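In: sharing a sequence plus its predicted fold:
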Amino acid sequence: MPAAAEVLYLSYNGIGEPLVESQVLAYLRRLAATGLRFTLLTFERRPLAGEHEAALRESLAADGIRWYWLRSRAGWGPLSALLDVRRGLAVVRALHARHGFRLVHARSFLPALIAQRFKRRSGVPFLNDLRGFWVDEKVYRGRLRGDGAVYRIAKRLEAQVLRDSDYIVSLSERGARELAGFAAWRGGTLPPLATIPTCVDLERFRPAPARTPAQPLLGYVGSLSEEYLPEEVVAWFAAVRARLPQSRLELVTRSATAPLQAALARHGVPADCVQLHALPPAQVPARIQRFDAALSFIRPHFAKLASCPTKVGEYLACGVPVISNGGIGDLDALLGAGDTGCVLADFAPEARARSVDHLQRLWQDPALATRCRALAECHFSLAEGCARYAAAYARLLGTTG
């Protein structure tokens, strides 16, 4: 890889979001240590406090990362998203005049749209880092109609961006297989494609000393919005309590908790056996280490075939077995063997009961935590993920002057 190559990284997520720390900055710090020079451009939903912004910029600079940001109009509709693309493109051109980028790494669809338009004028190649099927995610979340004109226009833009990509990264093998069949490739050539899941810093997320769960602590980390099925989380925990009345549930989330509280009441779960925490990212590993099993439920949809829940790798890295539902990324294949958790075929009471039976058997196996950790090391290693990105960068930088 050419020394000191200038790389622009575009993120539509704001700098303070937990996933940016784990899924953007963790990678950039390691890749910058190889000699690459990174410029990070983020889109911020809220204004940043001056002192906090200055301290963060200084900290990132010490890690070899220049940071710039734009105020995002996200959430104001399709026209506002396109305005973000237009404003972002203007800033990218100005930054290119200053730093001379050799490569653009675009995280998700709107940054890829910016990178595509920048490439048309500058010739700078771009890596299209898919974070799921973005357009279909909008349908999944009720923000677009799947039979509407805006959806059809967005899908045409998506096809154009995919065709113009110089390299594509998918979060899952299932997503990569779907990509291979996309209509975008008809009459064209599929760009180089790699699968890199949401990786985990295995030094931060480590197993705690083994213990036998006499009073099982079940855990959950992340959003409790509707797509993450808080009703099913509570229903599953109620099924555990029916078998193991001393069980407790601990949730680490920044989401509003009113829907969860209502679900607890509906399922007759006492409030005193459930704990809620809103923790900074640095404190999350120690909390996960306390779990005896952890949940990752997501409402299935075509868009979710290209997903990889960050929490799953974090759970496994801490030696914690995972209870998931099927139809989400590669989880059926990863957890389907049943020796590191359980995949529910559906949310029927019988499926819940079978998963509880299975979990009780797993808890009797002293090698459980070791197997979970080994799966994380094999599939979710941050070092391996960085190596795959470095290989992609080297391939693209080798084609530029």
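Out: Thanks, I have it.

In: going by C-alpha atoms from here, please, whenever you check contacts or count neighbours.
Out: Fine.

In: could I get the contacting residues of the residue lying closest to Ile298 once chain neighbours are set aside?
Out: Leaving aside its sequence neighbours, Ile298 sits nearest to Tyr228 (Cα to Cα, 6 or more residues apart in numbering; 4.5 Å). Contact partners of Tyr228, counting by Cα atoms under 8 Å, 6 or more residues apart in numbering, are 296-299.

In: center of the protein - which residue?
Out: Thr310 (4.9 Å; Cα atoms, centre = their mean).

In: surely that one and Ile196 touch.
Out: No - with contact defined as Cα atoms under 8 Å, Thr310 does not count as touching Ile196 (11.9 Å).

In: coming back round to it: before we move on, which element is the nearest residue to the residue nearest to the centre of the chain once chain neighbours are set aside in?
Out: Counting by Cα to Cα, 6+ apart, Thr310 lies nearest to Thr198, which is 5.4 Å off, once chain neighbours are set aside. According to DSSP states H and E, Thr198 maps onto no helix or strand at all.

In: try this one next to it:
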Amino acid sequence: MINTNNGKRIVYLTYDGLTDSLGQSQIIPYLKELSKLNNKITIISAEKNEAFLRKREEIQSYLEQNNITWIPIKYTKKPPVLSTINDIYKFAKELKKIYINEGFDIVHCRSYITSIVGLKFKKRYGVKFIFDMRGFWADERIDGNIWSLSNPLYRLVYKYFKRREREFLTNADHVVSLTNNAIETINSSFDIKVLDTDYSVIPCCADLDHFQKTDKNETDRATWRKKLGIKQDAFVLTYLGSLGTWYLTEEMVKFFKILVTKFCPDSVFLVVTHDNIEIIHKSAIIHQISLDLIKTLHADRSQLPEILSVSDAAVSFIKPSFSKKASSPTKLAELFGLGIPVFSNIGVGDIEEYYRTIKSLIVKDFEYETLYDVWDNYFSSGKVDEKVLVDIAHKYFSLNLGVERYNNIYRSL
């Protein structure tokens, strides 16, 4: 049972906007439920202009209905580094206003940028500071080719954030990690010991009442296949999420090519993303795949369960790098909740723990023979039981579980 007594005053800082799809799937659902548990929540978020103009009224109304105060600031992208410093100043300015006018108990900081502000307020005013790290942020920028260490400016910025990372970990009143793998890496490689009582592991969760396998899925499946021009008996492999950086588009297209040329000639690759789809088309051309076999679309979170119902399986290949030890792919929670099998590669977060009972969906490398064998095994050994996938979703990725863990952290501080 979740404790609803002794609610806390929380200010939640996020550099990801609430009007972005990530904010709607990975921030608002948690804070909505935490607000119901007698916590007074204020959110300060950095909003990108296009999404903010499109979604502001809808998000504002929803948050007000759930007794959450929202203070959006404008996200600035250019010039590099200076724009981020400017945004940090804006976060600090708004946070100080709240502290002076209302006060608060806890500053809950999502990732590294906002933690600069959170740690400053802990040291200056004595408020409790939660470092919700979300991953090894600085290393992600190197592994994703966003920053180059050959550039003196980015090398300096990288060293700065690695130094600050250590400060966040050693000064936080509580650390939240997406994976056990990240905590093990910190304790073994960072010359830091994060005590059991000082951290919680909360992977990217999903509202499994929303992402739920129901009888309606069959109707949605037929309806959306017709809308998308997909044959009712075609095998649909789906990719859901961002493109580029750590997401291995080339390898996923290669995986699809083996499917369509060796196993299911009528297969379709459905890509559901808000990113530029040109990267998918370029990979398809390189692998000599007809663009007629690639279907792409944008979708709001509210539409995802019915759209994803067209899927027979999904794929999630992520660059297996140091920084990805700390990653938890959101798509796993959503797709498993719908009973859709997801092919994933090793070397990412706690994937191997989640997949202990469904090892046939694990990809050990991206060599042709390996990818072929994965498909061959999949079709020869029979489909993965949907109930097994749904059970995994509820065991690891339930929003209710994530909310309970966050609420326990708030109560402990």
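Out: Perfect, thanks for sending it. All of these numbers come straight from a predicted model, not from anything done at the bench.

In: coming back round to it: the residue nearest to Ile298 of structure 1 matches what in structure 2?
Out: Under the alignment (TM-score structural alignment), Tyr228 of structure 1 pairs with Tyr247 of structure 2.

In: and the gap between the residue mapped onto Ile277 of structure 2 from structure 1 and His105 of structure 1?
Out: Alignment note (TM-score structural alignment): Ile277 of structure 2 maps to Thr257 of structure 1. To His105 of structure 1, Thr257 of structure 1 is 36 Å away according to Cα to Cα, to the nearest Å.

In: which residue in structure 1 aligns with Asp198 of structure 2?
Out: So Asp198 of structure 2 corresponds to Pro192, using TM-score structural alignment.

In: quick revisit: show me what contacts the equivalent of the residue nearest to the centre of structure 1 over in structure 2?
Out: Counting by TM-score structural alignment, Thr310 of structure 1 corresponds to Thr330 in structure 2. Thr330 of structure 2 makes contact with 204-206, according to Cα under 8 Å, 6+ apart.

In: on that earlier part again, which one is the match of Ile277 of structure 2 nearest to, not counting chain neighbours?
Out: Nearest non-adjacent residue to Thr257 of structure 1 (Cα to Cα, 6+ apart): Leu224, at 7.9 Å.

In: shouldn't the one you found be within a helix?
Out: No - with DSSP: H, G, I helix; E, B strand; the rest coil as the criterion, Leu224 of structure 1 is coil rather than part of a helix.

In: in contact with it, which residues?
Out: So Leu224 of structure 1 contacts 230, 253, 255-257, 260 (Cα under 8 Å, 6+ apart).

In: how about 10 Å then?
Out: Shown in contact with Leu224 of structure 1 (Cα atoms under 10 Å, 6 or more residues apart in numbering): 230-231, 233, 251-257, 259-260, 297-298.

In: cool, and Asp191 of structure 2?
Out: Contacts of Asp191 of structure 2 by Cα under 10 Å, 6+ apart are 166, 185.

In: Ser45 of structure 2 is in what secondary structure piece?
Out: Ser45 of structure 2 belongs to strand 40-47, assigned by DSSP H and E.

In: number of nearby residues for the counterpart of Asp166 of structure 1 in structure 2?
Out: Residue correspondence to structure 2 (TM-score structural alignment): Asp166 of structure 1 is matched to Asp173. The local packing of Asp173 of structure 2 (other Cα atoms under 10 Å) involves 21 other residues.
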